[in-house]
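> what's the 3D shape of this:
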Amino acid sequence: MSRLLRNAVVLLVLMTVITGIIYPLAVTGLAQAMFPSQANGSLIVNDGKPVGSTLIGQSFTDPKYFWGRPSATTPQPNNGTSSTPSNQGPTNPALTDAVKQRIDALHAADPGNTAPVPVDLVTASGSGLDPEISPAAAAYQVPRVAKVRGLSETQVQAMVTMATTGRQFGMLGEPRVNVLKLNMALDGH
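You can find the predicted model right below:
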């Protein structure tokens, strides 16, 4: 019995050292060596200060900025420590009410815009943290942003086009626009 107990304790200590110390250090070291930007949060730096991440959305409500997808995280929007979907299905009245409120907010910010509202401007992503919108969602907002900033729609659309990332490897995913990078480009204009 004592031999079994000793073997169990030795195995526990050995596996704790391997899986709790050696493996995490090796993976962290490899990540830092091979992908330093991604391993450190894919931060976006402006004037030497981190202003956000390419992986986590930010809430923009000022009409002069492009707005991203709604966030489903709590207790505050785009909370990176609380990645979670809303778990509201299409027949849930709470989702219907939330979408209606979001559509009303978009119409209030740009009353003259009669185009259909793209779905990604009124529904949260699965993680609740999506930093990107579709080119259609960006195009929907071009008239509002151009008007508030005193720019032509052509100028703003050109910035959207420059900020649009295509499919990964030419075939995976959909074209997308990182909202923070686009808004930073607008501020730099």
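> from here on, contacts and neighbour counts on C-alpha atoms
Fine.
> can you tell me the element the nearest residue in space to Glu153 that is not next to it in sequence falls in?
Nearest residue to Glu153, sequence neighbours excluded (CA to CA, 6 or more residues apart in numbering): Ala146, at 5.4 Å. Assessed by DSSP states H and E, Ala146 sits inside helix 135-149.
> same check, this time on Val51
Short version, using DSSP H and E: Val51 is in strand 49-53.
> buried stuff in the helix or strand following that strand?
Later in the chain than strand 49-53, the nearest helix or strand by DSSP H and E is helix 93-109. Buried residues in helix 93-109, counting neighbours by 16 or more other CA atoms under 10 Å, are found at Leu95, Val99, Arg102, Ile103, Leu106, Ala109.
> one more sequence to fold, the one below, so I can look at both together:
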Amino acid sequence: MRTIILAVAAAAAVVAPGSPAVAGPPNLTELQNALLTAAEAPAGYRIAEEPQTLKLPIPRDRTLCDDDASPDGEPETTLVVESLEEDDGTSVFAGIAAPGAYNAMEFVAAVEKTPARCPKENGSTLTPLTLPAIGDAAAGFRDVKPSVDGKSSESTVVAVADGALVLLFEMSEGDESDRAEFLTLVEAAVAKAGRRPDQFSAA
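This is a model prediction of the structure:
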């Protein structure tokens, strides 16, 4: 549910490089080129894993809660995702897909509704994030889970709709200062994607 990208990465089949995206005009090479490079990432981040492509369901009129599973026949898109890391061990998965403007907004809506529908699930507490204006629409939440030794672990999920694109981000671990750096990365990634209007027009 909450770990959008990590859960998909664990279960999804990798799409052969060079195949067309399921929906939307850009091909996989164009989507990959829209991801941040090591030189473009905010200071302190490095590329940990090269991009891979995954199938991602579009959560239309639902949330990402565990008991709100995708129905049969739900549309999918192709997500190109990369992994970034900081020296302190904080990791971020950043993905981009081009499912069209309607589906991109549906993904943001699903993320926005998730902490309200399942604020506590599997021992985790979900709280919505207050985000700056990013893209056409953006939503996010924190997922905090207490551990047995009294220390909590958390992840932060953000979805951004920008024209025909949806950009997904997930930070594992980290504290309040890491979240500020994470949002800087989100803004940098959306800004880069937004500089390619000729290739990423609405579907």
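> and the TM-score between these chains?
For this chain pair, the superposition-based TM-score is 0.27 by TM-score structural alignment, normalised by the length of structure 1; 88 aligned residues with a CA RMSD of 5.2 Å.
> coming back round to it: the helix holding Ala146 of structure 1 versus helix 93-109: what angle between them?
Helix 135-149 of structure 1 and helix 93-109 are oriented at 40 degrees to each other (axes from the mean of the first three to the mean of the last three CA atoms, to 10 degrees).
> can you give the contact residues for the helix or strand just after helix 135-149 of structure 1?
Next in sequence after helix 135-149 of structure 1, counting helices and strands by DSSP H and E, comes helix 153-163. Contact with helix 153-163 of structure 1 is made by 135, 138-139, 142-143, 145-147, 177-178, 181-182, 185-186, as judged by CA atoms under 8 Å, 6 or more residues apart in numbering.
> neighbour-wise, which of those leads?
Ala138 (27 neighbours; other CA atoms under 10 Å).
> quick one: it and Arg176 of structure 1, what's the gap?
Noted for Ala138 of structure 1: a distance of 9 Å to Arg176 of structure 1, by CA to CA, to the nearest Å.
> does anything pack onto the strand ranked longest in structure 2? Which helices or strands?
Longest strand of structure 2, by residue count under DSSP state E: strand 45-57. Packing contacts for strand 45-57 of structure 2, counted by 3 or more CA pairs under 8 Å, 6 or more residues apart in numbering; DSSP states H and E, involve helix 4-11, strand 76-86.
> could you list the buried residues of the shortest one?
Residues of helix 4-11 of structure 2 classed as buried by neighbour count (16+ other CA under 10 Å): Ile4, Ile5, Val8, Ala9.
> the last one too?
Residues Glu76, Thr77, Thr78, Leu79, Val80, Val81, Glu82, Ser83, Leu84, Glu85, Glu86 are the ones in strand 76-86 of structure 2 that count as buried (16+ other CA under 10 Å).
> the closest residue to Leu84 of structure 2 other than its chain neighbours: neighbour count?
Once flanking residues are discounted, Leu84 of structure 2 sits nearest to Ile47: 4.5 Å by CA to CA, 6+ apart. Residues lying near Ile47 of structure 2 (other CA under 10 Å) number 19.
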